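Enquirer: Sharing a model prediction with you, sequence too.
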Amino acid sequence: MERGHIAATQALHPGALAGAAPAERVAVVADDDEFFRIALAAILIRDCAIARVIQTGSFEAAMAAIGDEDHVTIALFDLNMPGMSGPALLHHLRETCGHVAKVAVVSASRRREDILETLSSGAHGYMCKASGVQELSQALGQILDGRIYVPRLLADIGPEIAAATERDRAAKPAVAPAPAPAPAVSPRQSRVLEMLVHGKSNKEIARELNLGAGTVKVHMAALFSKLGVANRSAAAVAGTRLLGV
């Protein structure tokens, strides 16, 4: 399956054949590992009463899918996939997409820094891909019940190990940071940013680009994160430099 492709998995509910319309619980799973996406979708449908799972292979495709939905019960992201620059993106998602009830990470990374940064971003949990099916199911259940899921491995990183890690980091010779590369934005994000620079409102951008209001919001969230800004004014300034307009 190509990166960025969107697929959906549908659960067959009792009564569906008789024309019943159960209240739909929708999940978005964003991961460029197709087999893991399929497995996670199966767990969500079987164990978590999720009716429909939208599967995407990139952060941008996930944002587009979220923008097309009126409500998303839970959105799950891998930290290492196309378009995912780090947990900070989740903070912007939480701020701009109020129709997404729960946001969490399922990642192969077991780094303490990744876990803490993810939870600090406002995510509702961090799950490791190495976890078994039962542990993943229980973690998802906790998140959907309104609790924050913290992986057990975080408790295994004791203060002595954490202190040793800090000492090792401090002992390394200081290296001057390389100049930050210009943020990579997609053609669609570039067009949205250009219109923002020219003072267009979200409603005007949506109308001119024939996009939904939710889709414009998620593009804005991605742009804020990539530009390292927190509001439209700062984004306009950064966009002027980036686009040369």
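Expert: That came in fine, so what should we check first? Numbers count the residues shown, from 1 in each chain.
Enquirer: use CA for all of it now, contacts and neighbours both
Expert: Will do.
Enquirer: Scan the chain for its longest strand.
Expert: Across the chain, the longest stretch assigned as strand under DSSP state E is strand 100-107.
Enquirer: Give the buried residues for that strand.
Expert: Within strand 100-107, the residues that count as buried by 16 or more other C-alpha atoms under 10 Å are 100-107.
Enquirer: From the residues you listed, pick the one nearest A235.
Expert: For those, the minimum distance to A235 (C-alpha to C-alpha) is 23.4 Å, reached by V100.
Enquirer: Of all residues in the protein, which one is nearest the centre?
Expert: F77 (4.7 Å; C-alpha atoms, centre = their mean).
Enquirer: Correct me if wrong: that one contacts A30.
Expert: Yes - with contact defined as C-alpha atoms under 8 Å, F77 reaches A30; the gap is 4.9 Å.
Enquirer: shared neighbours of these two, which are they?
Expert: Residues touching both F77 and A30 (C-alpha atoms under 8 Å, 6 or more residues apart in numbering) are F59.
Enquirer: residue contacts, the residue nearest to the centre of the chain?
Expert: Applying C-alpha under 8 Å, 6+ apart, one finds that F77 lies in contact with 29-31, 59, 103-107.
Enquirer: Among these, which one lies nearest to M195?
Expert: Distances from M195 to the contacts of F77, taken by C-alpha to C-alpha, are shortest for F59, at 22.1 Å.
Enquirer: Quick check: the closest one vs A139, distance?
Expert: Here F59 is placed at a distance of 22 Å from A139 (C-alpha to C-alpha, to the nearest Å).
Enquirer: here comes the other one, which I'd like you to weigh against the first:
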Amino acid sequence: MRVLIVDDHPVVRSGLRALLETDPGLEVVGEAGSGEQALALAPRLAPGVVLMDLRLGEGIDGVTATERLRAAADPPAVMILTTYDHDADIVRAVEAGAAGYLVKDAAPQVILDAVHAAARGETVLAPALVHRLMTRMRRPGPRITDRELEVLRLVAQGRANRAIAKELFISEATVKTHLAHAFDKLGVDNRTGAVAALREQGLLGP
């Protein structure tokens, strides 16, 4: 099985290559340090599985790269292997077409087995992540709108309501309304709590 490794850290790529090459059934055909590079290499290298990091520095992230790879005529399976295990990240990756999602502290054999499973068309999620996702799906909370998230991202940067209103070309009253709705959905009563809740869900980045 041909494997393409995508990670923005050279040391991680080297470690993954060394691990994958211990399995005689796997062949590492290339490495990419960015999502753009992965998209450029995949058509030429024709991997069966792409081992993809989620956050790739500047440029497109692992979810976007996954979505574009999976949209190809003969798409490879994409296995997410990342440091982050936020619920929102997992959901985004699965929705983009990822065959599985593991965190980098997974045991070496678990990673090898996951690559083989992805190649067979199976879905691979760590048991703990499956439990969390099922709980989330059974008890979905109110969805934060894109505009509310945009406002809260500016709040996380320390912006006051007036500055947020000016940047988004809306009134301060509208900013306050968005914040009030977001607080209610997140079950918090202040800006700090809202930002903390979104960070916990992986919606504001690390």
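Expert: Structure's in. What do you need? Bear in mind the structure is a predicted one, so any value in this text is a computation, not a measurement.
Enquirer: picking that back up, among F59 and A139 of the first structure, which residue is more densely surrounded?
Expert: When neighbours are counted by other C-alpha atoms under 10 Å, F59 of the first structure and A139 differ, and F59 comes out ahead with 25 against 21.
Enquirer: Which of the contacts of F77 of the first structure are retained in the second structure?
Expert: Using both residues aligned by TM-score structural alignment, their matches' C-alpha atoms under 8 Å as the contact test, the members of the contacts of F77 of the first structure still in contact in the second structure are 29-31, 103-107.
Enquirer: Map I205 of the first structure across to the second structure for me.
Expert: I205 of the first structure maps onto no residue in the second structure, with residues paired by TM-score structural alignment.
Enquirer: err, A42 of the first structure, not the other one
Expert: Under TM-score structural alignment, A42 of the first structure pairs with A18 in the second structure.
Enquirer: right, and the helix or strand after the strand or helix carrying its match?
Expert: Counting by DSSP states H and E, the element that carries A18 of the second structure is helix 10-20. As assigned by DSSP H and E, the chain's next helix or strand after helix 10-20 of the second structure is strand 27-32.
Enquirer: how about that following strand, which residues of the first structure does it hit?
Expert: Residues 51-56 of the first structure are matched to strand 27-32 of the second structure when aligned by TM-score structural alignment.
Enquirer: gap between the matching stretch and the chain center?
Expert: With C-alpha atoms, centre = their mean, to the nearest Å as the basis, the distance from the averaged C-alpha position of stretch 51-56 of the first structure to the chain average is 14 Å.
Enquirer: for stretch 175-182 of the second structure, same thing?
Expert: Chain-centre distance of stretch 175-182 of the second structure: 27 Å, with C-alpha atoms, centre = their mean.
Enquirer: So what's the gap between the helix or strand hosting V151 of the second structure and the chain middle?
Expert: Assigned by DSSP H and E, V151 of the second structure belongs to helix 146-156. Once both centres are worked out by C-alpha atoms, centre = their mean, helix 146-156 of the second structure turns out to sit 19 Å from its chain's centre.
Enquirer: List the buried residues for that helix?
Expert: By neighbour count, and taking 16+ other C-alpha under 10 Å as the criterion, the buried residues in helix 146-156 of the second structure are 148-156.
Enquirer: So for the aligned partner of I90 of the second structure in the first structure, what's the nearest residue that isn't a sequence neighbour?
Expert: Taking TM-score structural alignment, the alignment pairs I90 of the second structure with I115 from the first structure. Setting aside the residues directly before and after it, I115 of the first structure is nearest to Y126 in space (C-alpha to C-alpha, 6 or more residues apart in numbering), at 6.3 Å.
Enquirer: State whether the one you found is indeed within a strand.
Expert: Yes - residue state for Y126 of the first structure (DSSP: H, G, I helix; E, B strand; the rest coil) corresponds to a strand.
Enquirer: Next, the contact list for it, please.
Expert: When contacts are counted by C-alpha under 8 Å, 6+ apart, Y126 of the first structure is found next to 104-107, 115, 118-119, 149-151.
Enquirer: Need the counterpart of it in the second structure.
Expert: Across the alignment, which pairs residues by TM-score structural alignment, Y126 of the first structure is matched by Y101 of the second structure.
Enquirer: gap between its match and V91 of the second structure?
Expert: Taking C-alpha to C-alpha as the criterion, Y101 of the second structure is separated from V91 of the second structure by 10 Å.
Enquirer: Helices of the second structure, residue ranges please.
Expert: Using DSSP state H, the helices assigned to the second structure run over residues 10-20, 35-45, 62-70, 87-95, 108-119, 127-138, 146-156, 161-168, 172-186, 191-200.
Enquirer: can you tell which of those is closest to L26 of the second structure?
Expert: helix 10-20 (6.4 Å).
Enquirer: Check which residues of the closest one are buried.
Expert: 13, 16-17, 20.
Enquirer: coming back round to it: would a markdown table of the contacts of Y126 of the first structure with distance to A236 of the first structure be doable?
Expert: Converted to a markdown table, these look like this (distance: C-alpha to C-alpha, whole Å):
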| residue | distance to A236 of the first structure |
| --- | --- |
| A104 | 30 |
| V105 | 30 |
| V106 | 33 |
| S107 | 33 |
| I115 | 32 |
| T118 | 27 |
| L119 | 29 |
| Y149 | 37 |
| V150 | 37 |
| P151 | 39 |
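Enquirer: which one of those sits closest to P179 of the first structure?
Expert: Sorting the contacts of Y126 of the first structure by how near they are to P179 of the first structure, with C-alpha to C-alpha, puts T118 at the top with 25.2 Å.
Enquirer: contacting residues for that closest one?
Expert: Residues near T118 of the first structure by C-alpha under 8 Å, 6+ apart: 87-88, 90, 105, 125-126.
Enquirer: hmm, try it at 7 Å
Expert: When contacts are counted by C-alpha atoms under 7 Å, 6 or more residues apart in numbering, T118 of the first structure is found next to P87.
Enquirer: sorry, back to before: does anything pack onto the longest strand of the first structure? Which helices or strands?
Expert: If contacts are counted by 3 or more C-alpha pairs under 7 Å, 6 or more residues apart in numbering; DSSP states H and E, strand 100-107 of the first structure sits against strand 72-77, strand 126-128.
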